[in-house]
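Q: Next one to model:
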Amino acid sequence: MSTAIRYCHITVNDLDESLAFYRDGLGMEVLNDVPYGEFRWVTLGDSKQPGAAIVLSEPHAGRSQADGDTLQELLTKGVLPMAIFSTDDLDTTFERVRGVQGAEVLQEPIEQPWGPRDCAFRDPSGNMVRIEQAKG
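A: Reported below is the predicted structural model:
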């Protein structure tokens, strides 16, 4: 038996602004862009990791007004769980993400005492995103 992550949802304020961060900055590919009424869900992934993807959506997409409002409040506070990505070239990835409008550098690349070399950003919606490169 095997269990693997298939999708991880990331709540964002503006899908197009977020696409610049995740697609252009992190280099992910748009796998699906599904409109539904006034909302849409965008799935992104990497061909080197088939079967694993992130889904971007706005706080009210597919949720009740009250749940969407609560999620929007948490997003605005910057307290939603972080996402951690890995790369085989941290310096190039860092520079590419830093160049994306709305990306806020929280930490430049450094060696961490627990192993990886990593950096941190806030995406245009305020989500913390860490990017690491394993030793070796």
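Q: hey, let's count contacts and neighbours off CA atoms from now on
A: Will do.
Q: So which residues of this structure form strands?
A: 7-11, 29-36, 39-45, 53-57, 83-86, 104-111, 117-122, 128-133 (DSSP state E).
Q: top helix in the chain by residue count?
A: Across the chain, the longest stretch assigned as helix under DSSP state H is helix 65-77.
Q: How about that one, which residues are buried there?
A: For helix 65-77, a neighbour-count test (16 or more other CA atoms under 10 Å) marks 68, 71-72, 75 as buried.
Q: With stretch 18-28 instead?
A: 18-23, 25-28.
Q: How far off centre is stretch 81-96?
A: Taking CA atoms, centre = their mean, to the nearest Å, one finds stretch 81-96 lying 10 Å from the centre of the chain it belongs to.
Q: For the comparison step, fold the sequence that follows:
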Amino acid sequence: MFNAITQSQIFVLDQDEALDFYVGKLGLEVAVDVDLGFMRWLTVCVPGHPERQILLEKPGPPAMSEETAAQVRDLLTKGAMGGWLILSTDDCRKTYETLLARGVEFTEEPTERPYGIDCGLRDPFGNRVRLGQSNAFGTDA
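A: Sure, this is the predicted structure:
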């Protein structure tokens, strides 16, 4: 039946600021940036892997009323609505140091886990991002 998950979504309050963070600091690349008139369809992906994209969606029409969008924005700014992403890396500690030098603020330093090494950060909108390096017990998928 299904053969892939091609897109996931997180809410952001400002798509240009999201680009600065996800592309400028984290090093992802723009997959699609299209003004549809009623919304901006903006996705990013791991460089060279456009088959899996993250939609950086600004809350609002057409997906929701302006009243609901205001509630979502309020919850997002309080850290209660944020989504989450897990990005894999071959070297979590090196990636941590690289991103730290770019000004990324982490909520958790690289930590040994049963499945590998991971660390955590939040984007400017409260979405949680984890960086993970799998070991023999983890998965690479």
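Q: re the thing from before, contacts for the longest helix of the first structure?
A: The contact list for helix 65-77 of the first structure (CA atoms under 8 Å, 6 or more residues apart in numbering) reads 11-12, 59-61, 80, 125-127.
Q: Could you single out the nearest of the residues you listed to Thr92 of the first structure?
A: Distance to Thr92 of the first structure across those (CA to CA) is lowest for Asn127, with 21.1 Å.
Q: Counterpart of that closest one over in the second structure?
A: Asn127 of the first structure maps onto Asn127 in the second structure when the alignment is built from TM-score structural alignment.
Q: so that match touches Gly79, yeah?
A: Yes. Asn127 of the second structure lies in contact with Gly79 (CA atoms under 8 Å); the separation is 7.4 Å.
Q: More neighbours: those two, which one.
A: Asn127 (20 against 15; other CA atoms under 10 Å).
Q: what's around the closest residue to that one other than its chain neighbours, how many residues?
A: Excluding its sequence neighbours, the residue lying closest to Asn127 of the second structure (CA to CA, 6 or more residues apart in numbering) is Gly82, at 4.2 Å. Look at Gly82 of the second structure: counted by other CA under 10 Å, it has 21 neighbours.
Q: Next, the contact list for Gly82 of the second structure, please.
A: By CA under 8 Å, 6+ apart, the contact set of Gly82 of the second structure is 10-11, 76, 125-128.
Q: nearest to Thr89 of the second structure, of those?
A: So of those, ranked by how close each gets to Thr89 of the second structure (CA to CA), first place is Arg128, at 16.5 Å.
Q: which residue in the first structure lines up with Asp90 of the second structure?
A: Using TM-score structural alignment, the partner of Asp90 of the second structure in the first structure is Asp88.
Q: Roughly how far does the spatially closest residue to that match that is not a sequence neighbour sit from Thr93 of the first structure?
A: Closest residue in space to Asp88 of the first structure, ignoring its immediate chain neighbours: Gln133 at 5.8 Å, by CA to CA, 6+ apart. The gap separating Gln133 of the first structure from Thr93 of the first structure is 10 Å, by CA to CA, to the nearest Å.
Q: This completes my enquiry, with thanks.
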